[in-house]
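In: got a predicted structure here, sequence first:
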Amino acid sequence: MNVCPGVVKELLSKGEGETPTFLHNTKATFHFRTLAKQKGSDSEIVIDDSRTMGCGPFELLVGRKFKLSVWEDLVKTMRLGEKSKFTCSKELVSDYPLVSKSLRYVAKEKQGTAREEDRPVVRHRCMATGLNEHHHHDDHHHSETGYADLDDLDEHPRDLTFEIELLSTEAEGNYEKAIWSMTPDEKRDEIPRLKAKGTAQYKAENYKEAARFYGMAIGCIEELLSREHPKSDVASALETQKIPLLLNYCQCQLNLEEYADAIRHATSVLEKEPDNVKALFRRGKAYAASWMPQLARRDLKQAAQLDGGLVRVVARMMRELDDVQRQRDAEDRARLRAGVSRGPQLRRRVTIYSANRFGFPCQFVGFSEDVAFALGAHFRRVGRVDRFNYPSTTHTRRSFAREDDNLSIDLVRRLVVESALASNRL
């Protein structure tokens, strides 16, 4: 059955009732599976499957210029509950690698494994990815997506098969709009409502929900900013409106012990307002909780200098940092001495990758295996290493903030002291 030029439909399972009326802004929700023939073979391989990839069913708004426009044509031929297979010519699916990358990013966000470099478009992490056509450039062809299968598909276009099951349709007004689907005026009106919802959830101590609403409000502002000249009065007003939302989001993440995220959002505020006391104090607390004492002391000291009301609180926090520092130093020294005292062992080449933006490796040779492990355990625990390797072990990568080069100075200082201790020179 030909749906439109370049598309052949095969019915797998009949749906119920008549074909729905797909008016403008109707939301169609469906599961999909994407297949492609292997090069030089008639056998098909699965590229994506919404049931297993983690992004959940796809939600398509009719008439909103979705990047892969052929999907709208396919869905419009289906009844509720229907399952069908559509084979589409390569000319109609050339944008699929970009769409797939965005969906895979959504899946990683939901699983908590998304990285900044995976982000398909520049926008706030709490937003929907928004695959509208006007959000993307036209120069994506033959560019690296970060996925070998998508890069191959981009470099060697071919026909794709989509197996689709239509789950539901909802007319406009019967569902809550996603941010990316709102008009600019709707986004402006939504910002104070989202902020109020976030504040209500925060007062109820539902910090995760509060962060979600604050994040959505930030997403609205960033969508609006993408339409404005960076130096315009409108952009300046939007940036000012975003500051308290970033601070509120940061506080939620502090309460949730998501310290890296708290640091990142406080830093966003400080890039605009270097003397923002709340941002300095909250980032200082996040640094302290992440055990980055140098950075914590720097931020807390600056906050106290700007706001005299914080002097006593900051002084108490500084004493607590000093107490923990002494305790951890004593524990590390004891652990290292224990490793040295066990006598000659197999010598290891130890590479510790420093936690600064340049990521240079400090390499020391000749540690015993116990000392090598003790050093790695110490630096992983204090959050100062990206990864620690020696020949028989590769430990789990740990994430950390990279805002300050002083991290490398502190790391090198401690490495020198502890490597000397490990060699019985202290």
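Out: Great, that's in hand.
In: only C-alpha atoms for contact and neighbour calcs from this point on.
Out: Will do.
In: shouldn't residue 257 be within a strand?
Out: No: assigned with DSSP: H, G, I helix; E, B strand; the rest coil, residue 257 falls outside any strand and is coil.
In: what's the local residue count around it?
Out: 14 (other C-alpha atoms under 10 Å).
In: how much space separates it from residue 202?
Out: 15 Å (C-alpha to C-alpha, to the nearest Å).
In: what does residue 67 give?
Out: 37 Å.
In: which helix in this structure runs the most residues?
Out: Counting by DSSP state H, the longest helix found in the chain is helix 311-341.
In: and that helix, what's buried?
Out: For helix 311-341, a neighbour-count test (16 or more other C-alpha atoms under 10 Å) marks 311, 314, 317, 318, 321, 332, 333, 335, 336, 337, 339, 340 as buried.
In: test my guess that the last one contacts residue 418.
Out: Same thing as residue 340. No: contact criterion C-alpha atoms under 8 Å: residue 340 and residue 418 do not qualify, at 11.4 Å.
In: ranges for the strands of the stretch 151-300 of the chain?
Out: Taking DSSP state E, counting those that start in this stretch as the test, the strands found in the stretch 151-300 of the chain are 160-170.
In: neighbours of residue 113, how many?
Out: With other C-alpha under 10 Å as criterion, residue 113 counts 10.
In: and the longest helix of the chain, what does it pack against?
Out: helix 293-306, helix 369-381, helix 406-422 (3 or more C-alpha pairs under 8 Å, 6 or more residues apart in numbering; DSSP states H and E).
In: now the ones you listed in a markdown table, with distance to residue 63 and mean neighbour count?
Out: Output for these, formatted as a markdown table (distance: least, C-alpha to C-alpha, whole Å; neighbours: other C-alpha atoms under 10 Å):
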| stretch | distance to residue 63 | mean neighbour count |
| --- | --- | --- |
| helix 293-306 | 49 | 20 |
| helix 369-381 | 50 | 21 |
| helix 406-422 | 51 | 16 |
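In: then this one, side by side with the first:
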Amino acid sequence: MEEAIGLNIEGVRKKIHHGGTGELANFISGSKVTFHFRTLKCDDDRTVIDDSKKVGVPMEIIIGNMFKLEVWEVLLTSMRIGEVAEFWCDVTHTGLYPIVAKSLRRIAEGKDPTDWHIHTCGLANMFAYHSLGYEDLDELQKEPQPLIFVIELLKVESPSMYKRETWALSNDEKLKAVPVLHGEGNRLFKLGRYEDATNKYREAVICLKNIQTKEKPWEVPWMKLEKMINTLVLNYCQCLLRMEEFYEVLEHTTDLIQHHPGLTKAYFLRGKANAEVWNEAEAKKDFEKVVELDPTMSRQVKKEIRKLEMRMEEKEEEEKLKYKNLFP
């Protein structure tokens, strides 16, 4: 392979397979770059790790948007439209590839790439669970190694040429988008459009989680973002209650309580969800905790407990009648 001209970065070599057309594109900050990529190991078999063409969806990144695998920006900005080039990158540039690849694979599988309901940053999750969920990526994570990226540059769009989705915004733009999304979610909730509201709350949470990964966990800036996230997740859970997704409410509120045991509203919503799935003892325990944390909610809690007891009595009567008809 030949040393890449114009890359000006150690540990990278470039070989052009197919020349592109025209001059280098104008890669200004905010430009959206669309490309196909194939990731290979540097072994004798050139083992393929990921291939966007097999997935059928090209990759998109925004220039200047702090993409986790920073070297890709450098590689792309050395290319012309239509060019296919092979880049060898040493381990100093490929250490974060397993984390990036996990997100790309989750997107391809139709899953949320951010795991936003988990209340620790991505790196903390990685160390906590010792796995990214894919064996080959776990191997790369344990033993980082040089990788080969074969890239085909498809197009470059300036910021004015495309509608910028929230994932493509800068951190400042994401922060400004959050209250707008939050307000829109609240408006949709009041209109009874709960599914639409959950989408707004989810989008706002993803914006904040993306910003939060760049902060040190549990320090003041991180905690400010965490507080905002908790509020949005609780709103999301209120929608789920109205949509009768009770077990998902239990999952999210339990996760919140584990990390923030003083969240009164989380106990209240979990109590309501437990009541809906006939977990009487757990529901009462949650409601008791609500009053312990906030005595001003005792009247509201008494109302919920009375409603639960009436439902349990009705259920008991129904079961008595059922068994009476079975054994006349």
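Out: Perfect, thanks for sending it. Since the structure is predicted, the reported quantities are computational estimates derived from the model, not experimental observations.
In: distance to residue 159 of structure 1 added to the helices and strands packed on helix 311-341 of structure 1, as a markdown table?
Out: Shown next, in a markdown table, are these (distance: least, C-alpha to C-alpha, whole Å):
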| stretch | distance to residue 159 of structure 1 |
| --- | --- |
| helix 293-306 | 54 |
| helix 369-381 | 47 |
| helix 406-422 | 51 |
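In: closest one to residue 394 of structure 1 among those?
Out: helix 369-381 (10.2 Å; C-alpha to C-alpha).
In: what's the matching range in structure 2 for the helix or strand following the closest one?
Out: Sequence-wise, the next helix or strand downstream of helix 369-381 of structure 1 (DSSP states H and E) is strand 385-390. Under TM-score structural alignment, strand 385-390 of structure 1 corresponds to no residues of structure 2.
In: tell me what strand 385-390 of structure 1 is packed against?
Out: The elements that strand 385-390 of structure 1 packs onto, with contact taken as 3+ C-alpha pairs under 8 Å, 6+ apart, are strand 347-354, helix 369-381.
In: now those in a markdown table, with distance to residue 292 of structure 1?
Out: What follows is these, written out as a markdown table (distance: least, C-alpha to C-alpha, whole Å):
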| stretch | distance to residue 292 of structure 1 |
| --- | --- |
| strand 347-354 | 13 |
| helix 369-381 | 11 |
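In: among those, which is nearest residue 286 of structure 1?
Out: helix 369-381 (15.5 Å).
In: outside of that closest one, which residues touch it?
Out: 332, 335-336, 339-340, 345-348, 350, 352, 385-390, 398, 418, 422 (C-alpha atoms under 8 Å, 6 or more residues apart in numbering).
In: and of the helices and strands packed on strand 385-390 of structure 1, who's closest to residue 268 of structure 1?
Out: strand 347-354 (23.7 Å).
In: whereabouts in structure 2 does that closest one align?
Out: Taking TM-score structural alignment, strand 347-354 of structure 1 hits no residues over in structure 2.
In: now that strand against helix 406-422, angle please.
Out: Angle, strand 347-354 of structure 1 to helix 406-422, by axes from the mean of the first three to the mean of the last three C-alpha atoms, to 10 degrees: 160 degrees.
In: residue 173 of structure 2 maps to what in structure 1?
Out: By TM-score structural alignment, residue 173 of structure 2 lines up with residue 186.
In: residues near that match, how many?
Out: Counted with other C-alpha under 10 Å, residue 186 of structure 1 comes out at 13.
In: one more: residue 93 of structure 2?
Out: Residue 93 of structure 2: 20 neighbours (other C-alpha under 10 Å).
In: which SSE is it in?
Out: Short version, using DSSP H and E: residue 93 of structure 2 is in helix 91-94.
In: how far out from the middle of the chain is the following helix or strand past that helix?
Out: Downstream of helix 91-94 of structure 2, the first helix or strand assigned by DSSP H and E is helix 97-108. Helix 97-108 of structure 2 sits 11 Å away from the centroid of its parent chain (C-alpha atoms, centre = their mean, to the nearest Å).
In: go through helix 97-108 of structure 2 and flag the buried ones.
Out: Result for helix 97-108 of structure 2 [16+ other C-alpha under 10 Å]: buried residues 97, 98, 99, 100, 101, 102, 103, 104, 105.
In: need the contact list for the last one.
Out: What that stands for is residue 105 of structure 2. Contacts of residue 105 of structure 2 by C-alpha under 8 Å, 6+ apart: none found.
In: sorry, back to before: and of the helices and strands packed on strand 385-390 of structure 1, who's closest to residue 113 of structure 1?
Out: helix 369-381 (19.0 Å).
In: picking that back up, can you say which of the helices and strands packed on helix 311-341 of structure 1 is nearest to residue 160 of structure 1?
Out: Nearest of those (C-alpha to C-alpha): helix 369-381, 45.1 Å.
In: one step back: right, so of the helices and strands packed on strand 385-390 of structure 1, which gets closest to residue 19 of structure 1?
Out: That would be helix 369-381 among these, by C-alpha to C-alpha, at 57.7 Å.
In: okay, the angle between that closest one and helix 311-341?
Out: 160 degrees.
In: distance from the chain centre to helix 369-381 of structure 1, please.
Out: For helix 369-381 of structure 1, the distance to the chain centre is 29 Å (C-alpha atoms, centre = their mean).
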